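K.L.:
compute the structure for the input listed below.
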Amino acid sequence: MNSLHIKETLEETENKRVVVALYDALSCLDVEKVQKLLAADLEWWFHGPPSHQFLMRLLTGTTDKGSFNFIPQSIAAFGSTVLVEGCDPLRNITWVHAWTVTADGIITQVREYLNTSLTVTRIGPTETSSDFGPHQITSLHCPSVWESSLSSQVGKSVPGLVLAI
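P.N.:
The predicted model follows:
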């Protein structure tokens, strides 16, 4: 295993630790810990019905404790992006959060998907192309690196989106 791969693995492990700490803090409503983990200007992107903005209401303090519990069922990291998936089968809701974590352990962005199937692809030059410019667009390779697996549990058809990292 080369040193670059080890470094990426350590970065991803640390980023997953930060995101798990956030879910732990959210579950016990530890506002101080949440504030330490999230950037003050957290960038938010939401895909789903407005009535399902449970995370926004939880982070802004406009919800009651226990109104929606985000219990991660799978966590995967790809560099600075950490993907977390969960499901509330009683409400027929699945969710995916794509968090962006900085090198200093601060979460700066969240993309939230409710009742949406998500496929994550990695965009970049192929192994044979060393340059990434407009003339190399035909050399791009976009492999699928992750797919949500819980969307089938809601018992209804859900839209599918692709997130490119």
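K.L.:
CA only for contacts and neighbour counts going forward, please
P.N.:
Will do.
K.L.:
find the centremost residue of this protein, please.
P.N.:
The chain has Ala98 as the residue nearest its centroid, 1.4 Å off, counting by C-alpha atoms, centre = their mean.
K.L.:
and it, helix, strand or coil?
P.N.:
strand (DSSP: H, G, I helix; E, B strand; the rest coil).
K.L.:
that one - nearest residue in space that isn't next to it in sequence?
P.N.:
Nearest residue to Ala98 in three dimensions, chain neighbours excluded: Leu83, at 4.6 Å (C-alpha to C-alpha, 6 or more residues apart in numbering).
K.L.:
that neighbour: what's it in contact with?
P.N.:
Ile75, Ala76, Ala77, Val96, His97, Ala98, Trp99 (C-alpha atoms under 8 Å, 6 or more residues apart in numbering).
K.L.:
next, the structure of the following sequence, for comparison with the previous one:
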Amino acid sequence: MANFQPCLQEGEDAEEARNKTTVTALYKALTSNDVDVVHLLLAPYLEWWFHGPPTHQHLNRLLTGAPPYDPSFKFVPLSIVAFGSMVLVEGFDDCRSVSWVHAWTVTDGIITQVREYYNTSVTVTRLSSPEIRSQSGNCQSVWQSKLADNESVPGLVLAL
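P.N.:
Next comes the predicted model:
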């Protein structure tokens, strides 16, 4: 994680680049246990949504200190991509036994919302673009998780 840098996507605007930098800074702060930086990056009342087994609420336990916190669980991001204010991060634990996707919402440089998905295939579609609307409701994916085994895990669609 220490050397992980977000890749700028072709056509990515300045807001998306800033949002990816904010989320990357959060993962670095979590890895280095820099509580002050974590507090600067997260809204005081972070909106949280979780999909997965209750035993995999590692991020919630890490940020709140709620038991049973497992300090051995480490988030290893593999990819970070931004779509406007939403930043998607896909990764696994350091043992590569659990895949996860975090969908962060960044507002004015502060993370205001997170959606967590564990061992779940996530597909993101953009419903607001004119070309998708003109296809009579036919949604094209703009991003899909790569780590989850799409045949044996539940699949969810996020609409932007």
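K.L.:
about what we covered before: what lines up with the residue nearest to Ala98 of the first structure in the second structure?
P.N.:
Aligned against the second structure by TM-score structural alignment, Leu83 of the first structure finds its counterpart in Leu88.
K.L.:
so its match, which of the three states?
P.N.:
Under three-state DSSP, Leu88 of the second structure comes out as strand.
K.L.:
how near is it to Gln135 of the second structure?
P.N.:
For Leu88 of the second structure, the distance to Gln135 of the second structure (C-alpha to C-alpha, to the nearest Å) stands at 25 Å.
K.L.:
what stretch of the first structure does the helix ranked longest in the second structure fall on?
P.N.:
Counting residues, the longest helix in the second structure under DSSP state H turns out to be helix 14-31. Taking TM-score structural alignment as the measure, the first structure aligns residues 10-27 with helix 14-31 of the second structure.
K.L.:
count the residues that sit near the aligned residue in the first structure for Ala43 of the second structure.
P.N.:
Aligned by TM-score structural alignment, Ala43 of the second structure pairs with Ala39 of the first structure. Here the number of neighbours of Ala39 of the first structure (other C-alpha atoms under 10 Å) works out to 16.
K.L.:
Ala39 of the first structure touches Asp104, doesn't it?
P.N.:
No. Using C-alpha atoms under 8 Å, Ala39 of the first structure is not in contact with Asp104, being 11.1 Å away.
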